[in-house]
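**Student:** What shape does this take:
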Amino acid sequence: MRYMMLIHHDEAALAKAPPSLWGDYAAFNEAIAKAGISYQPGNRLQPSSAASTVRVAGDKAAVLDGPYADTKEQLAGYFMIDVPDLDQAIVWATRCPSARYGSIEIRPLHTA
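**Tutor:** Reported below is the predicted structural model:
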């Protein structure tokens, strides 16, 4: 089953992360490849200050500066993984280097 991993970070904590974090990501990506798991790397997102939120009511759109939710942890990136079940998705989420600086939300993709 395919799962999207949504990476949420406290942006201040991420700014203090050591440069080795990116090397840890390279090792994480290599481990996924060696395990033979179908993996689609995503992208790191720009800070929440660069976000815009659009809300439509009737025929009027409102565009707000900033993210959808004003919380300490913000959506910072994503990737997709294809594993047999949620338990395996959890295993890989715990190995993701970003889990040390925030949280990983696991969402199954619809299979229609």
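**Student:** okay, CA-based contacts and neighbour counts for the rest of this
**Tutor:** Noted.
**Student:** ok, and for stretch 46-64, which residues are buried?
**Tutor:** residue 48 (16 or more other Cα atoms under 10 Å).
**Student:** So what touches that stretch?
**Tutor:** 11, 65-68, 74-76 (Cα atoms under 8 Å, 6 or more residues apart in numbering).
**Student:** before we move on, what about stretch 101-108?
**Tutor:** Under Cα under 8 Å, 6+ apart, the answer for stretch 101-108 is 1-10, 13-14, 17, 73, 89-90, 93, 98.
**Student:** Kindly supply the ChimeraX command isolating those of those that are buried.
**Tutor:** In ChimeraX, this line selects whichever of those come out buried by 16+ other Cα under 10 Å:
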select :2,3,4,5,6,7,8,9,10,73,89,93,98
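**Student:** before we go on, could you also do this sequence so I can check it against the first one:
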Amino acid sequence: MTRYLVALHRPDDYDPSVAEDAAMGREIDGLNDEMVAAGVRVFVGGLRPVANAMSLRALPDGEVLIAAGPYLKSQEHVSGFWVLDVADMDEALTWGRKAAIVCRAPVEVRPFH
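**Tutor:** This is a model prediction of the structure:
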């Protein structure tokens, strides 16, 4: 089995209290239950808005610069993710499709080393 990251992307201004209703919450819970029942879910986590991020950069002199905000300047960032243990990319994509549908958002699937 190989581990895959299934990452959910949202716009920076995404507000779940406005965009997500109870039905969507039940669908996401159902997907999580399905992953657990299939024995593929290793870990799942939602991230706070990107405004809560802190970025760290190592400088040539050995110091580390810490700044408020995301490392990458973008209009979308990872808002949540699953780590799955599945047979191959095809199986990971099957779960990724389900995540994209229930979360109504773009999803990226990438294997771990």
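**Student:** quick one, helices of the first structure?
**Tutor:** 11-15, 20-34, 86-95 (DSSP state H).
**Student:** Tabulate those (TSV), appending distance to residue 53 of the first structure.
**Tutor:** Shown next, in TSV, are the helices of the first structure (distance: least, Cα to Cα, whole Å):
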stretch	distance to residue 53 of the first structure
helix 11-15	18
helix 20-34	29
helix 86-95	27
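**Student:** So which of these is the most surrounded?
**Tutor:** helix 86-95 (a mean of 15; mean count of other Cα atoms under 10 Å).
**Student:** what stretch of the second structure does stretch 64-84 of the first structure fall on?
**Tutor:** With TM-score structural alignment applied, stretch 64-84 of the first structure matches the range 67-87 in the second structure.
**Student:** Pull the number of nearby residues for the nearest residue to residue 14 of the first structure once chain neighbours are set aside.
**Tutor:** Excluding the flanking residues, the one nearest residue 14 of the first structure by Cα to Cα, 6 or more residues apart in numbering is residue 101, at 6.3 Å. As a burial measure, residue 101 of the first structure scores 19 neighbours (other Cα atoms under 10 Å).
**Student:** hang on, the earlier thing: could you identify which of the contacts of stretch 46-64 of the first structure has the most neighbours?
**Tutor:** Within these, most neighbours by other Cα under 10 Å means residue 75, with 24 neighbours.
**Student:** ok, it - contacts?
**Tutor:** Counting by Cα under 8 Å, 6+ apart, residue 75 of the first structure has contacts 6-9, 45, 48.
**Student:** One more: residue 10 of the first structure?
**Tutor:** Applying Cα under 8 Å, 6+ apart, the residues near residue 10 of the first structure are 72-74, 101-102.
**Student:** still contacting in the second structure, which of the residues you listed?
**Tutor:** On the basis of both residues aligned by TM-score structural alignment, their matches' Cα atoms under 8 Å, what survives of these in the second structure is 72-74.
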